[in-house]
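[1] Okay, sequence plus prediction incoming.
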Amino acid sequence: MNTENIIVAHASELEKATFYKKTYLHVALAILAFIVVESILIRVVPIEWIAAMVSMKYAWLFILGLFWLGSMFSEKMSFNPSRQQQYFGLGLYVILQAIIFLPMIVIAVAITNSAELITQAAIITLFMFSGLTAVVFFTRTDFSFLRTALIVGGFISLGLIVAGAIFGFNLGLWFSVGMVILASGSILYQTHQIKNQYGTQQYVGAALQLFSSVMLLFWYVLRILMSRRN
């Protein structure tokens, strides 16, 4: 078995196909693991704790801070030369996503007394992700130009989220729409990077990057659907 870390753009067709298969399989497994962990958290975490996560603004800021730090650590681990460390990073990131999503999932279920909104958001996210991925793979567009916009947009959105948490104002529907656009741009950029910049042995790290963008997209699609029911 060839374990040489060849840049995907320079790899053979078979090596490319194997890399893409492993990457998207790991994305699917990460999503499945997220569903399992989220289901467990909903059953074992007291509802009072979940309510406290969002009702106490400094508690939510603390959780966001831990999520940010944990995400950076997970990403670093997912590109570690050790395969064991790579899986540790991906697994940790799945758990972090499940924790940060917990209050929103509980609220979404409470709105309709079912998983209707979650299912709708998941379907929309899947179709958007598939369409954006197809755009990258079936066109020759260079999406590397999105990097600067994504960095600037990320810092602006983070600042607004922190300000909203501190001062208690609702960021509103248009912010969620903007974040859907940002997440879509991130998927385009990350998919382009995977095609052209990643090595054939970096499929775990590639999967984490895509999983991160998919979950960001899912978060704000769900927020938009929830706002329509309020």
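    Sure, I can see it.
[2] rest of the way, CA atoms for contacts and neighbours
    Fine.
[3] Off-centre distance for the helix or strand containing residue 152?
    Using DSSP states H and E, residue 152 maps to helix 146-167. For helix 146-167, the distance from its own C-alpha centre to the chain's C-alpha centre is 16 Å (Cα atoms, centre = their mean, to the nearest Å).
[4] quick one: contacts of the next helix or strand after that helix?
    Proceeding N to C from helix 146-167, the next assigned helix or strand is helix 172-196, under DSSP H and E. For helix 172-196, contacts defined as Cα atoms under 8 Å, 6 or more residues apart in numbering pick out 7-9, 128-129, 132-133, 135-136, 142-144, 146-147, 150, 153-154, 157, 206, 209-210, 213-214, 216-217, 220-221, 223-224, 227.
[5] which is the next helix or strand following helix 172-196?
    Next helix or strand after helix 172-196 toward the C-terminus (DSSP H and E): helix 203-229.
[6] between that next one and helix 172-196, how many degrees?
    For helix 203-229 against helix 172-196, the angle by axes from the mean of the first three to the mean of the last three Cα atoms, to 10 degrees is 160 degrees.
[7] Could I get the buried residue list for helix 203-229?
    For helix 203-229, the neighbour count (16 or more other Cα atoms under 10 Å) marks 203-226 as buried.
[8] Could you check how far residue 169 is from residue 192?
    36 Å (Cα to Cα, to the nearest Å).
[9] ok, these two, which is more surrounded?
    Neighbours per residue, other Cα atoms under 10 Å: of residue 169 and residue 192, the larger number sits with residue 192, 21 against 11.
[10] Distance check, that one against residue 140.
    Using Cα to Cα, one gets 10 Å for the distance from residue 192 to residue 140.
[11] try residue 213
    Note on residue 213: its distance to residue 140, by Cα to Cα, is 21 Å.
[12] this is the comparison structure:
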Amino acid sequence: MENNEPKVIQLVSDLTDESRVAFYKKTYSHLAGAVLLFILVETLFFQVEAIVNLALSLTGGYSWLLLLGGFMLVTNYAEKMALKSDNLKTHYAGLVLYVIAEAFIFIPLIFIAMVMADGGAFSILNQAAVLTLSLFTGLSAVVFLTKKDFSFLKSALTIGFFIALGLIIAGTLFGFNLGLWFSVGMVVLASGSILYQTSNMIHKYQEHQYVAASLGLFASLMLLFWYILSILSRD
């Protein structure tokens, strides 16, 4: 006889302490793995001149908008793969796809950092990495220590990202520089996203969704890294 009983959904917040800790360990170990994969893929990309030239050729005018639009489509698809599928292999495929997309779109920014640093690019990259990881760790600690649900940030973050996207499109079409304060604002927005994603990891995800949780954290971490690196790479 077929069992038509609905599947019980158990959130991480409802698990035992031991199971929750195991989920957190899996999530952050996958986040660390995603960062290491990003570094590896980025390094490989910079070894292939054709890939670097392609990325740099897409940084001006409508080409940048096309690249940004393509990035958003790919990353949105990757997020759906990791979140909505019940297949663990699909979760991993989504995470890997997201990392590769991030590595490609970072090529122009890292190239600019190399040029602006006049040979000291690794110093700038290291500074940006340290600042990013420090801020990420501090924000994550706030969520874990307060145990506060930051899901109320969703509406503000959505509005903020739409405004930022509109400014990026306008700046590209009309040729004006968004400037330092835009990057500072995006750092604030990325920080809010880290609070939101970390809170989701604790309160919204299910036990088997540690790959999806790590992808959400990775996305926020890389957004923060992008704008901190942008600030440090300015004239």
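    Now that the structure is in, tell me what you want to look at. Everything quoted here is computed from the prediction, not taken from an experiment.
[13] follow-up on the earlier one: relative to structure 2, what is the average displacement of the helix holding residue 152 of structure 1?
    Using mean Cα distance after the TM-score superposition for structure 1, helix 146-167 of structure 1 ends up 0.8 Å from its aligned counterpart in structure 2, as a mean over the superposed pairs.
[14] quick one: that helix aligns where in structure 2?
    Using TM-score structural alignment, helix 146-167 of structure 1 corresponds to residues 153-174 of structure 2.
[15] What are the buried residues along the matching stretch?
    Quick answer for stretch 153-174 of structure 2 (16+ other Cα under 10 Å): 157, 164, 167-169, 172.
[16] Need the contact partners of that stretch.
    Stretch 153-174 of structure 2 has contacts (Cα under 8 Å, 6+ apart) with 60-62, 64-65, 177-178, 186, 189, 192-193, 196.
[17] From these, pick the one nearest residue 21 of structure 2.
    residue 196 (19.1 Å; Cα to Cα).
[18] since we're on that closest one, how many residues are nearby?
    Neighbour tally, residue 196 of structure 2, other Cα under 10 Å: 24.
[19] Now check structure 1 for the residue matching it.
    Aligned partner of residue 196 of structure 2 by TM-score structural alignment: residue 189.
[20] What's the separation between its match and residue 183 of structure 1?
    For residue 189 of structure 1, the distance to residue 183 of structure 1 equals 10 Å [Cα to Cα].
[21] Please work out which residues of structure 2 line up with the lengthiest helix in structure 1.
    For structure 1, the helix that runs over the most residues, judged by DSSP state H, is helix 13-44. Following TM-score structural alignment, the aligned partner range for helix 13-44 of structure 1 in structure 2 is 17-48.
[22] And stretch 86-102 of structure 1, by the same measure?
    By TM-score structural alignment, stretch 86-102 of structure 1 lines up with residues 91-107 in structure 2.
[23] which residues are in contact with stretch 32-43 of structure 2?
    Stretch 32-43 of structure 2 is contacted by residues 95-96, 99-100, 102-104, 107, 218 when judged by Cα under 8 Å, 6+ apart.
[24] which among those gets closest to residue 49 of structure 2?
    Nearest member of the contacts of stretch 32-43 of structure 2 to residue 49 of structure 2, counting by Cα to Cα, is residue 107, at 11.3 Å.
[25] Counting neighbours, what do you get for the closest one?
    21.
[26] what's the helix or strand for it?
    helix 88-117.
[27] Show me which positions of that helix end up buried.
    Under the neighbour-count criterion of 16+ other Cα under 10 Å, helix 88-117 of structure 2 has 88, 90-114, 116-117 buried.
[28] What is it packed up against?
    helix 17-46, helix 49-57, helix 61-84, helix 121-146, helix 210-232 (3 or more Cα pairs under 8 Å, 6 or more residues apart in numbering; DSSP states H and E).
[29] Mind doing that once more with 6 Å?
    helix 17-46, helix 61-84 (3 or more Cα pairs under 6 Å, 6 or more residues apart in numbering; DSSP states H and E).
[30] returning to what we had before: with distance to residue 128 of structure 2 as extra columns, can I get the buried residues of stretch 153-174 of structure 2 in a markdown table?
    As requested, those are exported to a markdown table (distance: Cα to Cα, whole Å):
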| residue | distance to residue 128 of structure 2 |
| --- | --- |
| 157 | 23 |
| 164 | 21 |
| 167 | 24 |
| 168 | 22 |
| 169 | 25 |
| 172 | 25 |
